[in-house]
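K.L.:
just to be clear, the model below is a prediction. Sequence and coordinates:
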Amino acid sequence: MSMIGKQIEEFTANAYNSGNGEFIEITQENFKGKWSVVCFYPADFTFVCPTELEDLQNQYETLKGLDTEVYSVSTDTHFTHKAWHDHSDAISSLRYIMVGDPSQKISRIFDVLDEEAGLAQRGTFIIDPDGVVQAAEINADGIGRDASVLVNKIKAAQYVRNNPGEVCPAKWQEGSETLKPSLDLVGKI
């Protein structure tokens, strides 16, 4: 079932804030008031996952400049996140929030739980300041994501939110032309 246009259901989870080294509690309310990226991945201490999370860290300052907070989520505990952060060169660079989902509730809410494996799939969600999902992407386990794509998607989502009646075409970049859907455009693109 698509999450697009939906509010996030209620949840409470423990997380490791790798930016300040503290354990915190988060809820769906954390996804309101600013843009959020929620990045699910299968498991800590694995292979593709650290490359993705490190790549996300490489875009973190740019994302923060777009008033966007980042949350990574796996079915590991917040304690495991801290241990991974303390022992992995790639993960020790992270400064965003790492959410533990051992109950698998959040993974189920976002419909990314591989029930057989008990692990989250590689799901990426962009949530607007109202807590509504604006973009979603799910990759197979062997396909890593490129965080730079997120930056462009967030810019497009923010543009559309701030400019009602306009839409961003394929490969839209900030400053590029947008479209104003109308009868005049039908069949002319």
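P.N.:
Arrived safely. Residues are numbered from 1 along each chain as shown.
K.L.:
going forward, measure contacts and count neighbours with C-alpha atoms only.
P.N.:
Noted.
K.L.:
ok, and for the helix of greatest length in the chain, which residues are buried?
P.N.:
Ordering each helix of the chain by length in residues (DSSP state H) puts helix 147-162 first. Neighbour counts over helix 147-162 (16 or more other CA atoms under 10 Å) mark 147, 150-159 as buried.
K.L.:
please, which helix or strand holds the closest residue to Ile127 other than its chain neighbours?
P.N.:
Leaving aside its chain neighbours, Ile127 sits nearest to Val133 (4.3 Å; criterion: CA to CA, 6 or more residues apart in numbering). When elements are assigned from DSSP states H and E, Val133 belongs to strand 133-139.
K.L.:
check contacts around Ile106.
P.N.:
Phe11 (CA atoms under 8 Å, 6 or more residues apart in numbering).
K.L.:
put this next to the previous one:
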Amino acid sequence: MAKIGDTLKPFTTQAYKQGKFVEVSDGDVKGKWAVFFFYPADFTFVCPTELEDLAGIYPKLQDMGVEVFSVSTDTHFSHKAWHDSSPAIGKIDFFMLGDQNHSIATNFDVLRDGQGLADRGTFVIDPDGVIQLVEITSEGVGRNATELLRKIKAAQYIRNNPGEVCPAKWEEGEKTLAPSLDLVGKI
């Protein structure tokens, strides 16, 4: 599986975004924060609840300079049909990448063997194209967009504040830690 510290691999694909089909490549990701949000398939059950949740925080992510790329092994045509027919998916303004040739799911190593479907995987990429956060959940466990937002804020904070780290449940504006010999055994 792709892991923290790995670099985004090259890809080019078709996507559906805000009523249009557009081409998206790794070049569109470089230089900005990005979320790759893999899900198994369009027209399913847990997936639309996750994507609707993510659509709810998309404006906040945009304000933070973060772009979202949802990815399934469906086509961009299927994404459009789903967007047009589902009230939950109709709320999505971010990119819905088609990955019918499985290249992106393979790049992130989330393609399920023998199924042609992606696992539920979330990858946060920094502006240098490096993976900073990874989350994989099982088929029946949906993700929480609010927690993802918190984690991205922490990742951006530590990038902008070298030498500091964010403790458990850290929220923006709260105290951070500066790892040092003085802290060993005192937390």
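P.N.:
It's in. These figures come from a predicted structure and were not determined experimentally.
K.L.:
is His76 of the second structure in contact with Leu97, as I believe?
P.N.:
Yes: the criterion here is CA atoms under 8 Å, and His76 of the second structure meets it with Leu97 at 6.4 Å.
K.L.:
can you list residues touching both of the two?
P.N.:
What both His76 of the second structure and Leu97 touch, as defined by CA under 8 Å, 6+ apart, is the set 14-16.
K.L.:
just the buried residues of stretch 172-180 of the first structure, please?
P.N.:
Thr178.
K.L.:
what stretch of the second structure does it fall on?
P.N.:
For stretch 172-180 of the first structure, the aligned range in the second structure is residues 170-178, judged by TM-score structural alignment.
K.L.:
can you give me how far that stretch is from the chain middle?
P.N.:
23 Å (CA atoms, centre = their mean, to the nearest Å).
K.L.:
what residues does that stretch touch?
P.N.:
Contacts of stretch 170-178 of the second structure (CA under 8 Å, 6+ apart): 150, 153-154, 163-167.
K.L.:
can I get those residues in TSV with distance to Phe123 of the second structure?
P.N.:
Putting the contacts of stretch 170-178 of the second structure into TSV (distance: CA to CA, whole Å) gives the following:
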residue	distance to Phe123 of the second structure
Arg150	14
Lys153	14
Ala154	14
Gly163	23
Glu164	22
Val165	20
Cys166	19
Pro167	20
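K.L.:
of all those, which two lie farthest apart?
P.N.:
Maximum pairwise distance in these, criterion CA to CA, is 19.4 Å, between Arg150 and Gly163.
K.L.:
any idea what Leu97 of the second structure aligns with in the first structure?
P.N.:
By TM-score structural alignment, Leu97 of the second structure lines up with Val99.
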